[in-house]
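> Here is a sequence with its predicted model. Questions after.
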Amino acid sequence: MLNTETPDRQHADLDLYPTGELVDTLIGDQFHAVRAVQAASSQIAAAVTAALPRIDAGGRLMYVGAGTSGRLGVLDSVELYPTFSWPHERALALLAGGVDAMFVAVEGAEDDSARGAADLRALNPGRDDVVLLLAASGATPYVLGALRAAAAAGALTIGFANNPDAPVVREAQIGITLDTGPEVISGSTRLKAGTSQKIALNTFSSALMVRLHKVYGNLMVDLKPTNAKLVLRAVRLTMFATGADEAAARAVLEQCDFHVKVAIVALTKKTSIAQARVLLESARGSVRQALAA
């Protein structure tokens, strides 16, 4: 029996726990997710290193999963645009059962390996693409079908699973095992298995974006200010990076369509918006290199 499906003997009387103890148990069990991701840190770093040249060459990130794993992949793909201005067309997600499965469970869809392969092939994967394959069990047919189609197309395949020696980890070019063990509610991999996948995806995509110069120091300088909150965040980030007051930061941001990177270079080097853009382009988007030029 898979670890994720094995009943947790430590909590065999979970339904009898007083509410306070029940809540403490559910929270405490989540710490296993953090430890599982920590144990896989070298594999996650290897995945970032392998993905970087492909993405830097114009490749796409493609997430594939079913159920909770698939929804977590969708979430990571969607959040890259507002956080890092990552183009929508370069962060694609496949969820077994299609878009409707984001909101209503389509349980049988995960058993269709042929559909997984067909859905992946429909994205026309190439050698510069990076395919992230997520399955708590590590053996979901839909995900394995997509993995094999991605591998046949020459894409980089990165497999995430919550059980040791799982097929999705064995068959992927880079396998990442998040060994979270038995769930406190037996088999409910939306709990710590899902938490570990969320942490791992956050870590992978954030580290990749740092390497792609979407971050200056530890400041998120390539965000899309699509609402009032993010406009204020853009102003604050520009102030933090340059020491400018709010009025000066906002004035320059308004001239460059609230592109924080451009504002930082223009303010710091006391140059025009046009020249700041040229410096950033020459530095391939690196604020640090543009400032050193």
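On my side now, so go ahead. Numbering: from 1, shown residues only.
> For the rest of this, base every contact and every neighbour count on C-alpha atoms.
Fine.
> Isn't A151 up against I158?
No - A151 is not in contact with I158 according to C-alpha atoms under 8 Å; the separation is 10.2 Å.
> Just want to know which of those two has more residues nearby.
I158 (27 against 18; other C-alpha atoms under 10 Å).
> Assign that one to helix, strand or coil.
strand (DSSP: H, G, I helix; E, B strand; the rest coil).
> residue ranges for the helices of the chain, please.
Applying DSSP state H to the chain gives helices spanning 19-29, 31-39, 41-56, 67-84, 113-121, 141-152, 167-171, 192-211, 228-242, 246-255, 260-269, 273-282, 287-292.
> now these as CSV including distance to A93?
Below are the helices of the chain laid out as CSV (distance: least, C-alpha to C-alpha, whole Å):
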stretch, distance to A93
helix 19-29, 29
helix 31-39, 22
helix 41-56, 16
helix 67-84, 5
helix 113-121, 10
helix 141-152, 12
helix 167-171, 17
helix 192-211, 13
helix 228-242, 25
helix 246-255, 32
helix 260-269, 28
helix 273-282, 29
helix 287-292, 30
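> ok, second structure coming up, stack it against the first:
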Amino acid sequence: MRATGDEQSLRLRVTALVWEAEGVLSVHLSRADGAHLPPWTPGAHLDLHLPSGLTRQYSLSGSPADRSTWRLSVLREPASRGGSREVHEVLRPGDHIEVTGPRNNFALPEDDALRYRFIAGGIGITPLLPMIERVASSGADWSLLYGGRSRSSMAFLADLARHGERVLVRPQDEFGLLDLDAYLGPPSSGTSVFCCGPEPLLAATEQVCGSWPPGTLHVERFTAQPYDVGAEDDAAFEVVLHRTGRSVTVPAGRSVLDALEEHGIDVPNSCREGICGTCETKVVAGVPDHRDSLLSPEERAANDTMMICVGRARGPRLTLDL
């Protein structure tokens, strides 16, 4: 379930700021009039429109059953582009801030799996918390492998402790790197693996799950996946806007979104890295060059949708439903 273009934009009040761990701050948001917030499903995130003009995506880490408050948990990243620093240093209780969403690119499957195996690295625990709440309440077979630099940096340990041995807490300074092979065991059908965390953890999990049945692994990235571009993949091409017939040239080294904006054509977008799904656009004709970190291998092979903030074309012309 991804963006459909009809997410709500809301102006919400910061009702509380709560320290969850070393460097991890939760932001609680509510309607000023006390009305219910829109419903959401585990794995969803919001676009947070910060006072500086930056827009950043943060996972909802609270309970979907709580319609009065949304909770976002933000890690202070010294090397960030400014979003996490602004959340930590600028936002204060009583402030009002605009959000867009919720949007879910990381949803639990509609058909319940026999087993759920969750893997979290650091702040990657945030989208998994509501998932765990749902599967735990259903009585499903589940477990969580949770790693971080140290216990002091790992958020929500006290909340997770109530699940007992289903939660394996493995801080790196005590246990080293997560032993994914031991945790996951041999490939098996009927298992859904959900992983969120830094890129090395995601890459390692993808490697371990490479021999598992297709569709087993679900990952969410907070940063774009590395993408190698050859000169033959970066030639100029034409984008045809199907609804108007207008044609726009996309020069070498630019994305479709870049070219459209330069010609005064506005398309909803947010991350500009191919990780949030806001700019997802239907492909009418042509073959896209997928450079996002969101579409599954099956979705890429279908070639009927693309993230135009990073994507280009494999050919001289691409027709989009715009």
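That came in fine, so what should we check first? Just so you know, these numbers come straight off a predicted model, no measurement behind them.
> What's the TM-score once they're superposed?
The TM-score (TM-score structural alignment, normalised by the length of structure 1) is 0.35; 140 aligned residues with a C-alpha RMSD of 4.5 Å.
> rewinding a little: if we compare the helices of structure 1, which one ends up closest to L134 of structure 1?
The closest of the helices of structure 1 to L134 of structure 1 is helix 67-84. By C-alpha to C-alpha, the value is 5.6 Å.
> Check which helices and strands that closest one sits against.
strand 61-65, strand 91-95, strand 130-135, helix 192-211 (3 or more C-alpha pairs under 8 Å, 6 or more residues apart in numbering; DSSP states H and E).
> Buried residues, the first one. List them.
I take that to be strand 61-65 of structure 1. Buried residues in strand 61-65 of structure 1, defined by neighbour count with 16 or more other C-alpha atoms under 10 Å: L61, M62, Y63, V64, G65.
> Closest one of the residues you listed to L279 of structure 1?
L61 (27.5 Å).
> can I assume that closest one is in contact with V130?
Yes - counting by C-alpha under 8 Å, L61 of structure 1 touches V130, with 5.0 Å between them.
> what is in contact with these two at once?
Shared contacts of L61 of structure 1 and V130, defined by C-alpha atoms under 8 Å, 6 or more residues apart in numbering, comprise I55.
> Please name whichever of the helices of structure 1 is nearest to L92 of structure 1.
Per C-alpha to C-alpha, nearest to L92 of structure 1 of the helices of structure 1: helix 67-84, 6.3 Å.
> got the angle between that closest one and strand 61-65?
For helix 67-84 of structure 1 against strand 61-65, the angle by axes from the mean of the first three to the mean of the last three C-alpha atoms, to 10 degrees is 160 degrees.
> Next, the angle from helix 67-84 of structure 1 to strand 91-95.
160 degrees.
> and the angle for helix 67-84 of structure 1 with helix 228-242?
60 degrees.
> got the buried residues for helix 67-84 of structure 1?
67-78, 80-84.
> Stretch 22-38 of structure 1 spans what distance, first to last residue?
Stretch 22-38 of structure 1 has an end-to-end distance of 26 Å (criterion: C-alpha to C-alpha, to the nearest Å).
> For it, buried residues please.
Per 16+ other C-alpha under 10 Å, stretch 22-38 of structure 1 contains these buried residues: L26, D29, Q30, H32, A33, V34, A36, V37, Q38.
> Format the residues you listed as a markdown table; extra columns: distance to A114 of structure 1.
Shown next, in a markdown table, are those (distance: C-alpha to C-alpha, whole Å):
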| residue | distance to A114 of structure 1 |
| --- | --- |
| L26 | 37 |
| D29 | 36 |
| Q30 | 34 |
| H32 | 34 |
| A33 | 31 |
| V34 | 34 |
| A36 | 31 |
| V37 | 31 |
| Q38 | 34 |
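> Which two among those residues are spaced furthest apart?
Spatially, the most separated pair among the buried residues of stretch 22-38 of structure 1 is L26 and Q38, at 20.1 Å (C-alpha to C-alpha).
> how near is V87 of structure 2 to L260 of structure 2?
31 Å.
> Repeat that for V14 of structure 2.
Counting by C-alpha to C-alpha, the gap from V14 of structure 2 to L260 of structure 2 is 35 Å.
> higher neighbour count, those two?
The neighbour comparison of V14 of structure 2 against L260 (other C-alpha under 10 Å) goes to V14, with 22 against 19.
> wait, is the more buried one part of a strand?
Yes - using three-state DSSP, the assignment for V14 of structure 2 is a strand.
> Is it in contact with W70, as I believe?
No - in this structure V14 of structure 2 lies outside contact range of W70 using C-alpha under 8 Å: 9.7 Å.
> Can you pull the residues that touch both of those two?
Joint contacts of V14 of structure 2 and W70 (C-alpha under 8 Å, 6+ apart) are H28, L29, S30.
> Name the nearest of those relative to E174 of structure 2.
H28 (31.9 Å).
> Where does the closest one sit: helix, strand or coil?
strand.
> Name the nearest residue to A200 of structure 1, ignoring sequence neighbours.
Once flanking residues are discounted, A200 of structure 1 sits nearest to V37: 6.2 Å by C-alpha to C-alpha, 6 or more residues apart in numbering.
> Was I right to think the one you found contacts S196?
Yes - using C-alpha under 8 Å, V37 of structure 1 is in contact with S196, at 6.1 Å.
> gap between V27 of structure 2 and L168 of structure 2?
26 Å.
> ok, back up a step: quick one, which of the helices of structure 1 gets closest to L219 of structure 1.
helix 228-242 (6.7 Å).
> could you say what helices and strands the closest one packs with?
strand 219-220, helix 246-255, helix 260-269.
> Just say which of those is most tucked in.
Of all those, helix 260-269 carries the top mean neighbour count, a mean of 25, counting by mean count of other C-alpha atoms under 10 Å.
> Measure how it sits relative to helix 273-282, angle-wise.
Interaxial angle, helix 260-269 of structure 1 versus helix 273-282 (the same axes, to 10 degrees): 110 degrees.
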